[in-house]
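Q: Provided below are the primary sequence and the corresponding predicted coordinates.
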Amino acid sequence: MRIQEIMGILREYFLLALLALIVLGIIIFIGYFIVYRKLFKGKKGIPINKLFFGGLFIGYIIMVIGVTFLNRGPSFQGGMNLSLFSTYKEAWHNFSIRHWQFVILNIIMFVPFGILFPLLHSRFQRAIWAIGAALLFTISIESIQLVTAYGNFVLDDLFNNLLGAIIGYGIIIGLITLKSKGIIHSVKYFTPLFLVVISFVSIFTYYHFKEFGNLSIVPLYKANMSEAKITVDKDLNDNGTEVSIYKAPSYTKTAADEFVVDFFEKKNVDSSNMDVIYYQHEGVYWIREGSSHNIWFNFLDGSYSYSDFSYFDEDIELKDVDEEILLENLIQLGIHIPQDASFQKNDTGSYEWIVDKKLIENQLIDGNLGVSYYNDDTVKVIDNQLITYEKVRDVQIKSEQEAYKEILEGNFQHYSENKMIESIHIHRVELTYRLDSKGYYQPVYAFYSTVNGIEHIILIPAM
């Protein structure tokens, strides 16, 4: 989620909270000044500080409810994830801003709770009251999400919310203690904040300095192999070996912009009014004047998908054509297909070239490129996943037997309701590659298998 989107959500529910507080203020004014003071001749005053902090707390609660319920529809399946730290593992293996946002924002969301709740009453300045109330609130949110299908019950959400409340509580009590007893007595209350900041800084620093990125194929939790029956059709090699690791042609945002502008020029499309939406690893480019054009561009490896939406126009239909004509069209766009690429027709007007790990000196060409050709003799759809990787160096990899042991221990991705594996039949195994979070093409073992009666490829990192 981009910063603009986050700010938009906060702005929307801040206005909702403000409106609710105005209505509540009017009700309190009528109740206190007209009913209590005038009609009942009441003499008690309302503490301004409690009224102020109470209003802030109510506004905050409304914003949390808006973000956790009103911002989404009942589109979830009412699932539960009781695997602690699974969201941290997912964020680490993918190492994307979106995944880390999910973790960090869940912590930040409850910091105001920890700050504001102790200010409502001196009794609430005891840790058991503040942290207990935060725990009750986050459990209520997760439980209602589960029951209403407005979300899933996620144990990590409880942990992160509670951690945020503890940080907030430490901040406010630390400030109160600093004012009354001095800095020495207050330092301990800021410990949760310091520890969390140090932890995240350490994680991101370690990732920055490690040579290669992380692989998203690493499982978040182990499969249950206690009753699994495993059969293998071939003998597995027990000797490790050296293979090459490669680097994808990663792009900066500026380089990606230049590529896209050049691509549109070759398509004779005016890109002067081009709209661009940037994500961490992707750019989305739109030409909306006249016939709409769109490119999704991956910064990590230079792959992209192009669409000319004039294919929705009347009388425009898919058309079969010879490979030579397709190649001429692609050459005009600066796309060159290796001569020995495998060519196939998928459907009317829909074609694909496949290159399977072709080595040319220190380069590895791998992937596929799909196109759709139409009866106005133009290519309107291109999905270019055909990448040329540059060799980085040779690395030592584990043997097939060592990778197989990972399977025996349940260290592989397989999604099922109970995580139970009943049977695995391994037909064959081959060494392939997957792109990591830093744009390196890492060696991976692919076990072509039948898992619980369903065809499945089990991927195990080879390094």
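A: In hand now; what should we look at?
Q: Please count neighbours and contacts with C-alpha atoms only from this point.
A: OK.
Q: dump the residue contacts of the residue nearest to Arg98 when sequence neighbours are not counted.
A: Closest residue in space to Arg98, ignoring its immediate chain neighbours: Met1 at 5.8 Å, by Cα to Cα, 6 or more residues apart in numbering. Each residue near Met1 by Cα atoms under 8 Å, 6 or more residues apart in numbering is listed here: 97-98, 101.
Q: and Asn411, helix, strand or coil?
A: Three-state assignment for Asn411 (DSSP: H, G, I helix; E, B strand; the rest coil): coil.
Q: Second structure follows, compare the two:
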Amino acid sequence: MDLLSVVSGLLPYIKYSIFIFVILMIGYFVFKIFFQKKYTINLSKFIFIILLICWGIVVLGITTLNRPAMFAGQFNLSLLSSYVSSWNKWSVSEFQLIIFNMLMFVPLGVLLPLIHKKNKSFSRVLVITIVFTLCIEIFQFVSGKGIFELDDLLHNTIGSLAGYFFVMAIILSIEQRKLKFAPIVKAISIPIFFVALFGVATVIYNAQEFGNLPFEPSQKQNMDQIDVELETKLSNKSSNACVYYNSNVKDMKNIKSISQSIAQQFELQQQGGIRREGENRQLKFIDDEGLVYYLTYFMSNGFWSFSSENYSEEPPKVDIEQQKQVIENWLDNEGLFPSNAIYQQQDERTIRWDLAEAVDLQTVCDDFSQGFLVITLSDQQIPDNIIYDVSNNEIVGKEKIISQQEAYEALTNGKFNLFNPLQKGDTLTITDVQLGYTYDTKGYYQPIYVFTGSVNDPDSTVEISIPAIP
């Protein structure tokens, strides 16, 4: 779940909270009119209690009620695994979620001391926060509406303490009528720590030659009581392999250039700015008739797609040769038309170009392009769909890589990621290993070892990727 999804999920519960706040405030003033002489209620504390209730509704909504029951019995007891995952993917979305999990609990730490003087105690706020967070995590685990994660407990607690330190600095300054150094230091210590942490991570990341590999695990696969059977021979010799670079990976300039070209070519108006869709980017366009189109840019490999919201299943009557020529001229002028591509007409509205698959990437060490371009035509002279799956890769040099045997040892030690983790008693059978390639987070096309095999059943095939560059 990215930050946009979180914010979208928050909105309904914020509306409910505002409604409850208004109703309770109306109830307060009605109570004051009829019962004020007999009972006294402090208005400020009453407001703080209502705010705490509203906050609780929003938190419960986004962490449990807003989710489908699809995580039954899942838990992650690996502390700081979210940081490892964010680092491996160098993911803005995952960094944002870490911050969001802390910010979400700041109001708890702020409101507790304002509701009752006993809550000015650090230990009391700490215990209340941990108990409340544990209740949410346990409910998620039991209901299947989330994963029990130690990192969530950590981040929620840090967020609540950040709010507590902040409000206590204000309270103590008001009570003593002067600024106190120690409370101010506590109030800014948590924000400064995380700014420094992410700053240091950025410096280290920018200093390293290559990017990170997103497929690397945030925690090791538990290989206890997992039977691993090897049915292929492995080489124990190290070697060298070529490394390539694709400048379009995570290239915001390329996104803007393509979007401007599409808008100009098809006479479309861009609506709004660049929107984040997970790790990808998306732009919205509209034509003179109000029809909507989307451009999606895949940051991990530099591919992109253009699609119509008004796609018709019924094939329109189109002049294929005329539209083909127009599109070829446009892409060629923009330097996007794949050279040496083989053209074919797939059906009465779909055309495509294919580039020959690059071979022997490990040793040839030369620039290469690969991929395909598929276009679904329409009778509006604006394609219903464009899939631009073409990569241009420049040779960088050669790097020493580990042997197949060393990669296999990493596998048996659990240094890999599977969508469905292995369970006790499983049998993992490895039938083949090949040297493959994948893009890292900086756009380098790195060599990796790909082990293929099965789990328990020969039909239950799996692929396991292991980094080849040590």
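A: Sure, I can see it. Here the structure is a predicted model, which means the values were calculated and not measured.
Q: and which of the contacts of Met1 of structure 1 is nearest to Phe124 of structure 1?
A: Closest approach to Phe124 of structure 1 among the contacts of Met1 of structure 1 (Cα to Cα): Gln101, at 30.1 Å.
Q: For the closest one, which residues are in contact?
A: Met1 are the contacts of Gln101 of structure 1 under Cα under 8 Å, 6+ apart.
Q: Give me the secondary structure label for it.
A: helix.
Q: which residue lines up with it in structure 2?
A: Matched across to structure 2, Gln101 of structure 1 falls on Gln96, judged by TM-score structural alignment.
Q: Skipping its backbone neighbours, what lies nearest Asn329 of structure 1 in space?
A: Nearest non-adjacent residue to Asn329 of structure 1, counting by Cα to Cα, 6+ apart: Val379, 7.3 Å away.
Q: what about the one you found, distance to Thr348 of structure 1?
A: 13 Å (Cα to Cα, to the nearest Å).
Q: out of these two, which sits in the more crowded spot?
A: The neighbour comparison of Val379 of structure 1 against Thr348 (other Cα atoms under 10 Å) goes to Val379, with 22 against 14.
Q: The helix or strand where the more buried one lies vs structure 2, average offset?
A: Element membership for Val379 of structure 1 (DSSP states H and E) is strand 378-384. Strand 378-384 of structure 1: mean distance to aligned residues in structure 2 after superposition is 4.6 Å, counting by mean Cα distance after the TM-score superposition for structure 1.
Q: How far does that strand sit from its chain's centre?
A: Distance of strand 378-384 of structure 1 from the chain centroid (Cα atoms, centre = their mean, to the nearest Å) equals 28 Å.
Q: against structure 2, where does the very next helix or strand once past that strand fall?
A: With elements assigned by DSSP H and E, the helix or strand that comes after strand 378-384 of structure 1 is strand 387-397. In the comparison with structure 2, strand 387-397 of structure 1 aligns to the range 391-401 (TM-score structural alignment).
Q: how deep is Asp389 of structure 2 tucked in, by neighbour count?
A: Asp389 of structure 2: 17 surrounding residues under other Cα under 10 Å.
Q: quick revisit: which helices and strands does the strand holding Val379 of structure 1 pack with?
A: Other helices and strands packing on strand 378-384 of structure 1, by 3 or more Cα pairs under 8 Å, 6 or more residues apart in numbering; DSSP states H and E, are strand 304-308, helix 323-332, strand 363-374.
Q: is it possible to export those to TSV including distance to Ser83 of structure 1 and mean neighbour count?
A: Shown next, in TSV, are these (distance: least, Cα to Cα, whole Å; neighbours: other Cα atoms under 10 Å):
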stretch	distance to Ser83 of structure 1	mean neighbour count
strand 304-308	35	19
helix 323-332	48	14
strand 363-374	35	20
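Q: Figure out which of those is closest to Glu142 of structure 1.
A: strand 304-308 (37.9 Å).
Q: which helices and strands sit right next to the closest one?
A: Using 3+ Cα pairs under 8 Å, 6+ apart, strand 304-308 of structure 1 sits against strand 293-298, strand 378-384.
Q: most tightly surrounded among those?
A: Per residue and on average, the most neighbours among these fall to strand 293-298, with a mean of 22 (mean count of other Cα atoms under 10 Å).
Q: With structure 2 overlaid, report how far it is off on average.
A: Overlaying structure 2 shows strand 293-298 of structure 1 at a mean distance of 2.6 Å from the equivalent residues (mean Cα distance after the TM-score superposition for structure 1).
Q: just checking, what residue in structure 1 corresponds to Ile115 of structure 2?
A: Aligned by TM-score structural alignment, Ile115 of structure 2 pairs with Leu120 of structure 1.
Q: I misspoke; the intended subject was Phe148 of structure 2.
A: By TM-score structural alignment, Phe148 of structure 2 lines up with Phe153.
Q: thought that match was touching Met80?
A: Yes. Using Cα atoms under 8 Å, Phe153 of structure 1 is in contact with Met80, at 4.7 Å.
Q: Who has more neighbours out of these two?
A: Phe153 (22 against 15).
Q: re earlier: output the helices and strands packed on strand 304-308 of structure 1 in CSV, with distance to Ile28 of structure 1 appended to each entry.
A: Shown next, in CSV, are those (distance: least, Cα to Cα, whole Å):
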stretch, distance to Ile28 of structure 1
strand 293-298, 53
strand 378-384, 61
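Q: thinking again about what came up before, touching both of Phe153 and Met80 of structure 1, which residues are there?
A: Listed as contacting both Phe153 of structure 1 and Met80 by Cα under 8 Å, 6+ apart are Leu146.
Q: Quick check: Ser399 of structure 1 touching Asn237?
A: Yes. Shown here, Ser399 of structure 1 and Asn237 form a contact pair, counting by Cα under 8 Å, at 6.2 Å.
Q: Compare these two (neighbour count), which wins?
A: Between Ser399 of structure 1 and Asn237, counted using other Cα under 10 Å, the more crowded position is Ser399 (18 against 11).
Q: For that one, give its distance to Gly114 of structure 1.
A: Taking Cα to Cα, one finds Ser399 of structure 1 at 51 Å from Gly114 of structure 1.
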